[in-house]
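Engineer: Turn this into a structure:
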Amino acid sequence: MTQSADTVPEAGPPLARFPMRRTCPFSEPGEYAALRADEPVSRAALKVNGKPAWLITRHDDVRQVLGDPRVSSNLKLPGYPHQFHIPEELLAQVRLMLLNMDPPQHTAQRRMLIPEFTARRVRELRPRIEEIVEERVAAMLAAGGPVDLVTALALPVPSLVICELLGVPYEDHARFEEWSAAMMNHDLSPEEYGAAVQALDGYLDQLVTRKESEPGDDLISRFLEKNRAEPVADHADVVTMARLMLVGGHETTANMIALGVLALLEHPEQLAQLRADPGLLPNAVEELLRVFSISDSGTARVALADIEIGGVTIRAGEGILALNNAADHDETVFPDPGMLDLHRKEARAHLAFGYGIHQCIGANLARVELEAVYGILLRRIPGLRLAADPDSLRFKDDAMVYGVHELPVTW
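Structural biologist: Predicted structure coming up:
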């Protein structure tokens, strides 16, 4: 027998509220395990507006949703599970990003970008990425501990990398990092969110305009050149694409750098194994990505037709949150999922980068950045340790992308 949102009685128990908080940075929210066991396709009320949405918590079901062409990423569609305060009049003005496009528009733009992020292209970038990491670690050593790893290393490395890739002047990084952080905050007012988007788009509009007449050796310039030969985007589309690349290219990786270092320092036996066998690094990166799955609800969708997931019918027009953090702690795929195991054979089955046509286009780049940072940092500073009580650390419970605000370390 199937069920749907329509079958849930109005007088029934109140719906669980989403998002749910992690009580431990190295684990999923406590409610997820119970949902996987008892109600893997369940309804919740969004904290931002009280509207209902379906939560998908099992690995196979999350993959099914993300690979189904009958679900949409278009945030303008009725029923889409928004997690920010976005008034209708502002929503009508929103320009869709690649992340929120459906085919064929999504297909055309993604095809233009894929050559920038292939495994081969990222291998070519690795020496420069490692050079950037070496420079930042050397600056840390010169300054002496304690330092905040977030400001000294976690933010600068991906910011420098994405700035060079896009052709964005790094001297402007403080401005766009501030706008980016604001745009990730669940609790932002509509006015504050709109102001952050408008400010960043104004900056990028000027940058794209300049590159249209004075191209350089960078991703935006190459996209513009391809787009002139085969138009798939207008000027505003390119600005929006640049915003996604700039924000997505540093926000997620920066948070993973800091959280990964924290996890290794808090699991000394795993850290010792990694030091003893640097060849373990690629799998260690996959396991750290699995454990944190920092963009847990970035896979919001809305059903375009009635679909059945795990014996439950989700009706057309209903919102869906395919939770990759819940999927990445599914006991049927990852035995003892709460344990950090850098040797875990199935680690790469994680869904931290999503799945399907919207799988993170920069996944290869992120992996290389994380490998470079963890490898070089642990080699150059073998005595690295926390310089604060772990219980005093402040985590980004209010953000779309999970992370830690500061990470004091010394050696």
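Engineer: When you work out contacts or count neighbours from here on, use the C-alpha atoms and nothing else.
Structural biologist: Will do.
Engineer: buried stuff in the helix or strand where Val65 lies?
Structural biologist: Per DSSP states H and E, Val65 falls inside helix 59-66. Neighbour counts over helix 59-66 (16 or more other C-alpha atoms under 10 Å) mark His59, Asp61, Val62, Arg63, Gln64, Val65, Leu66 as buried.
Engineer: and what of stretch 314-323?
Structural biologist: Those would be Ile314, Arg315, Gly317, Glu318, Gly319, Ile320, Leu321, Ala322, Leu323, for stretch 314-323 by 16+ other C-alpha under 10 Å.
Engineer: I have a second one here; can you model it like the first so I can compare?
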Amino acid sequence: MATTHTLVRQVMGDHGRFSTRRRWDPRDGVGGEGIFRPRELVGNLMDYDPPEHTRMRQKLTPGFTLRKMQRLQPYIEQIVTERLDAMEQAGSPADLIEFVADQVPGAVLCELLGVPRDDRAMFMQLCHGHLDASRSPKRRAAAGEAFSRYLLAMIARERKDPGEGMIGAVVAAYGDAATDEELRGFCVQVMLAGDDNISGMIGLGVLALLRHPEQIGALRDDERSAQRAVEELLRYLTVTYSPTPRIAMQDVTIGDQLVKKGESVICSLPAANRDPALTPDPERLDVTREPVPHVAFGHGVHHCLGAALARLELRTVYTALWRRFPTLRLADPAQENMFRSTTPAYGLTELMVAW
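Structural biologist: Okay, here's the model as predicted:
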């Protein structure tokens, strides 16, 4: 396990000697070209090495351009306002996870992909059923098949009449060069990476700020201060605790540790982001801290494609929340917080707040 900031960046940035493929075989060629890849991994960028990964990622970038992010901003602001309206109407105290953290990310991802508004509740139900690790393998598989059928039907519609969402943008730019299975797999990856992670960051970020109320003012100062606060919360919380393990494609020495060909290295992102070599007093939350090169979104060729969207969502939620509820506080400061245990990212199952 790599735990220092330097070693984590070294391993994650070295795609020439480390592979992220889950079924890596030392007999495979460079980049994994021509290998067998099971259906559940087709389109999952983390299962591709360069140069195959480079070609795949290039196909998907039309869905994540600056223009696309700017198009999404009004919708993000709208959905956040709607969720805060619902929380306010429910009355104090209310569960921030139920009304905001578990609702905003999914709605934004549906808008990003281009899921029709009338289908979104059903789409999220299928998605959560597929990704819920607390379910039996049989139930998850059945939900996964239903989710895949919906995605393939949506992709077929987008090929006939491309919309403004990510699928439509990729289809318009690349046509059949982006296969249905690649698009389906990437949609699943987007939902996996963008739903739980942002939900976890919203809930834990609010909890961290409520425990450090003297730092909340930074969210009200100006956009630059809010951006700095988001970067510090990403570093401090690091809800994605470990990315895909890296498999050594040859014998390599990392630090003073020999990693033999075929062995795995796990990178601890929370440990790297709290490395004293990265920033002074790393165990302290300080939203005025100058941003540092944290690895909350990974590093190297697999750096999160949706990082800009995640930052935009978090900044919008945090700032809008305290504009609406300037007296926001924990409903019961003595209450023990309930943390999720069946998701790939840290998060809360409940956060009761009052105002």
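Engineer: ok so, going back, which residues in the second structure does the helix holding Val65 of the first structure match up with?
Structural biologist: Against the second structure, the aligned range for helix 59-66 of the first structure is residues 5-12 (TM-score structural alignment).
Engineer: Superposed on the first structure, what's the mean shift for that stretch?
Structural biologist: Per the superposition on the first structure, stretch 5-12 of the second structure and its aligned residues are separated by 0.5 Å on average (mean C-alpha distance after the TM-score superposition for the first structure).
Engineer: residues in contact with that stretch?
Structural biologist: 2, 18, 246, 254-255, 265, 267-269, 271-273, 275, 277-278, 295, 298-300, 302 (C-alpha atoms under 8 Å, 6 or more residues apart in numbering).
Engineer: Sort out which of those residues are in helices and list them.
Structural biologist: Of the contacts of stretch 5-12 of the second structure, the ones assigned to helices by DSSP state H are Leu269, Ala271, Ala272, Asn273.
Engineer: Write the PyMOL selection for whichever of the contacts of stretch 5-12 of the second structure are buried.
Structural biologist: A single PyMOL command selects the buried members of the contacts of stretch 5-12 of the second structure (16+ other C-alpha under 10 Å):
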select buried, resi 2+18+246+265+267+268+269+271+272+273+275+278+295+298+299+302
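Engineer: From the contacts of stretch 5-12 of the second structure, which land in strands?
Structural biologist: Among the contacts of stretch 5-12 of the second structure, the ones falling in strands (DSSP state E) are Phe18, Arg246, Ile254, Val265.
Engineer: give me the element the counterpart of Tyr374 of the first structure in the second structure is part of.
Structural biologist: Residue pairing (TM-score structural alignment): Tyr374 of the first structure is matched to Tyr318 of the second structure. Tyr318 of the second structure belongs to helix 307-324 when assigned by DSSP H and E.
Engineer: Give me the helices and strands touching that helix, please.
Structural biologist: helix 66-90, helix 196-211, helix 218-221, helix 223-237 (3 or more C-alpha pairs under 8 Å, 6 or more residues apart in numbering; DSSP states H and E).
Engineer: could you dump those helices to a markdown table with distance to Glu336 of the second structure and mean neighbour count?
Structural biologist: Shown next, in a markdown table, are those (distance: least, C-alpha to C-alpha, whole Å; neighbours: other C-alpha atoms under 10 Å):
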| stretch | distance to Glu336 of the second structure | mean neighbour count |
| --- | --- | --- |
| helix 66-90 | 22 | 16 |
| helix 196-211 | 12 | 22 |
| helix 218-221 | 26 | 17 |
| helix 223-237 | 18 | 21 |
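Engineer: quick one: which of the ones you listed is nearest Glu52 of the second structure?
Structural biologist: When these are compared by C-alpha to C-alpha, helix 66-90 sits nearest Glu52 of the second structure, at 24.4 Å.
Engineer: ok, average deviation of that closest one from the first structure?
Structural biologist: Relative to the first structure, helix 66-90 of the second structure is 2.4 Å off (mean C-alpha distance after the TM-score superposition for the first structure).
Engineer: And the strands in the stretch 51-200 of the second structure?
Structural biologist: All strands of the stretch 51-200 of the second structure, identified by DSSP state E, counting those that start in this stretch, fall at 94-95.
Engineer: The counterpart of Gln359 of the first structure in the second structure: how many residues sit nearby?
Structural biologist: Superposed on the second structure with TM-score structural alignment, Gln359 of the first structure falls opposite His303. By other C-alpha atoms under 10 Å, the residues close to His303 of the second structure number 15.
Engineer: I'd assumed Phe297 was in contact with His303 of the second structure.
Structural biologist: Yes. Assessed by C-alpha atoms under 8 Å, His303 of the second structure is found in contact with Phe297 at 5.8 Å.
Engineer: dump the residue contacts of the aligned partner of Glu263 of the second structure in the first structure.
Structural biologist: Aligned by TM-score structural alignment, Glu263 of the second structure pairs with Glu318 of the first structure. Glu318 of the first structure makes contacts with Ala53, Trp54, Gly79, Tyr80, Val302, Ala303, as judged by C-alpha under 8 Å, 6+ apart.
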